[in-house]
Structure formats: C-alpha cells, structure tokens
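>>> Sequence and predicted model, in that order:
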Amino acid sequence: MMMWVTGGMLFAYVGMLGLCQGLERHYKHVWNRPCPRGLRLGLRGAGWLALLVSLLLCAQAWGWAMGPVAWFGALSLAGMLLVMLLPYWPRLAVGLSAAVPVWGVMLLLA
C-alpha cells in the first residue's frame, strides 16, 4: 500500500509541475527562453494526465471512499513543495520529476 501512496504523491507533483511549466512565465523562469506553443500544450496535457494517474493511485490505495480525499491532500503537498522550490531552486524543482520513472519501475517489480 505504501508504494501506491507515494506513487500518488509523485504523480501529483509531476502533474502540478507539468501544469506549472505549461505557463509561459514559469517555463521562462526555469529555462531562460520562451516556451514553444506545442511544448506548452504538451506540458499541460501531460500535467493533467499525471494528475489523473495520481487520483487512480490514491483510489487504489484507499478505495474510492477515501481516495479522492487523500488525492486532495497529495495535491496540496505537491503544490506546496513546488511553490517552495520554484522561486529558489527552479532546476531542482524540475529535476525531482526524474524520480517518477524510477518509481514506476519499482511499482512494476513489486
């Protein structure tokens, strides 16, 4: 169960990061160049998809009665972490998303 919970948290973070990087000003803050329109739309789509996966993982861990409640908690924690990291360490905020593929492999092996 713990793997589903932390997987939900990681995907919530990546989803929030995708939505954040899908905005022109945040992308420019991190990468020091304007975001192409196609990439911006792709980041937003990937962000929403990651949030959906996060919801499904939370529902898998707690069931549909408490899963959405846990999902809102995961969204709040992920958003707070992103808000704290983005102004001071923007590249670190993006680099943390590299943990998601590693976590996905761990979920498949468990």
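Yes, it's here.

>>> Only C-alpha atoms from now on, for both contacts and neighbour counts.
OK.

>>> Identify the residues contacting residue 64.
Contacts for residue 64 (Cα atoms under 8 Å, 6 or more residues apart in numbering) come out as none.

>>> Report the distance from the helix or strand where it lies to the chain centre.
For residue 64, the element it lies in under DSSP states H and E is helix 37-85. Distance of helix 37-85 from its chain centroid, counting by Cα atoms, centre = their mean, to the nearest Å, is 6 Å.

>>> Tell me the first helix or strand C-terminal of that helix.
helix 90-95.

>>> Show the subsequent helix or strand relative to that following helix.
helix 99-109.

>>> okay, now the nearest residue to residue 55 once chain neighbours are set aside: neighbour count?
Distances taken as Cα to Cα, 6 or more residues apart in numbering put residue 71 closest to residue 55, at 5.7 Å, once the chain neighbours are dropped. By other Cα atoms under 10 Å, 24 other residues sit near residue 71.

>>> try it against this one:
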Amino acid sequence: MFYCSSSQAKANRSFRVSNISTRKNNSYTSHKTNGENLMISLLCFCIVAMSNFSLVLTKHRKETIPQNITLPNTAYLKASAWLITMLSLVVSVIQFGWSIGPSAFFGCLTIAVLVVVLTLTYQARYLLHITLISAIVGVIELLL
C-alpha cells in the first residue's frame, strides 16, 4: 500500500492547481484571437468574391448597378473573384492546416453565398455597399 504524508498531498494538490492555472494562460488564447480575426477576414473576402461572381451575370448586374459594364470589365470581375477565392483558401490552409483549413474555408464560403443570395433577393441595390464594407473590414482584420 502506498503511503502519502499530508505535506506531500498538499504539494501534489498545489501542483495540480498551478498546472491548471498555467494551462489557462498559455498561448492558445492569443492564437484563438488571431484565428477569430482570420475567420472574420476570410468571411469578408468570401463575400467580396461571391458578390463579384454574381455581378458577372447580366441579370444581377442590372439589379445592382444602374450603368452598363462592358464585357472586359466583367472578365476582370470574374478573374478577381477567382483570385480572391483561391487566396482565401490558401490563407485558410496556411493558418489552420489541411485538416481544418478547407472546412473553415467552405464554411465561410457557404455563409458568404447566403449573404449574397439574401441581399440579391431582398435588397439588391445594397450589394455594392456590402461588398465595399466587407473588403474594408477584411483588410483591417487581416492586418490586426
């Protein structure tokens, strides 16, 4: 039978308590904040990309922009949408790794599509405002 004195038990108990308090103050909390900033910027960039994809279509373009956009400008919109989408995927994989990164990216992409679809359905004229605000917030959150 193992015998433990009361001083050893108190020392063991205090070690466990100090170990728990140091676990709460480790670097995970600061990493979590950086991950939250990245998720917000990832969501904002996905919203910008999906709104660019929607503005390529003539129907959505007529609902959101009063003036006509020429064909080369729509090609630039489509190229920028693909570029922003791929860069968002790369940033997500770099930050979260291959196990969580694509899942986080597709989750943000799904929310972005929902935002763009609901905006086009109910208040199409506000799509450009949402796109501009998302781009600004995404850059600010990425720099923080």
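Good, I have the coordinates. From a predicted model like this one, the values you see are computed outputs, not experimental measurements.

>>> Counterpart of the residue nearest to residue 55 of the first structure over in the second structure?
Taking TM-score structural alignment, the alignment pairs residue 71 of the first structure with residue 105 from the second structure.

>>> what range in the first structure does stretch 55-66 of the second structure sit on?
Counting by TM-score structural alignment, stretch 55-66 of the second structure corresponds to 21-32 in the first structure.

>>> Need the residue closest to the centroid of the first structure.
Geometric centre of the first structure, nearest residue: residue 14, 1.7 Å, by Cα atoms, centre = their mean.

>>> ok, back up a step: the helix holding residue 64 of the first structure against the second structure, how far on average?
Overlaying the second structure shows helix 37-85 of the first structure at a mean distance of 1.1 Å from the equivalent residues (mean Cα distance after the TM-score superposition for the first structure).

>>> Now the residue nearest to the centre of the first structure: closest residue in space that isn't a chain neighbour?
In space, residue 14 of the first structure comes closest to residue 97 once its chain neighbours are excluded; the distance is 5.8 Å by Cα to Cα, 6+ apart.

>>> Quick one: map that neighbour onto the second structure.
In the second structure, residue 97 of the first structure lands on residue 131 (TM-score structural alignment).

>>> next helix or strand past the strand or helix carrying residue 46 of the second structure?
Using DSSP H and E, residue 46 of the second structure sits in helix 28-56. Using DSSP H and E, the helix or strand that follows helix 28-56 of the second structure in sequence is helix 58-64.
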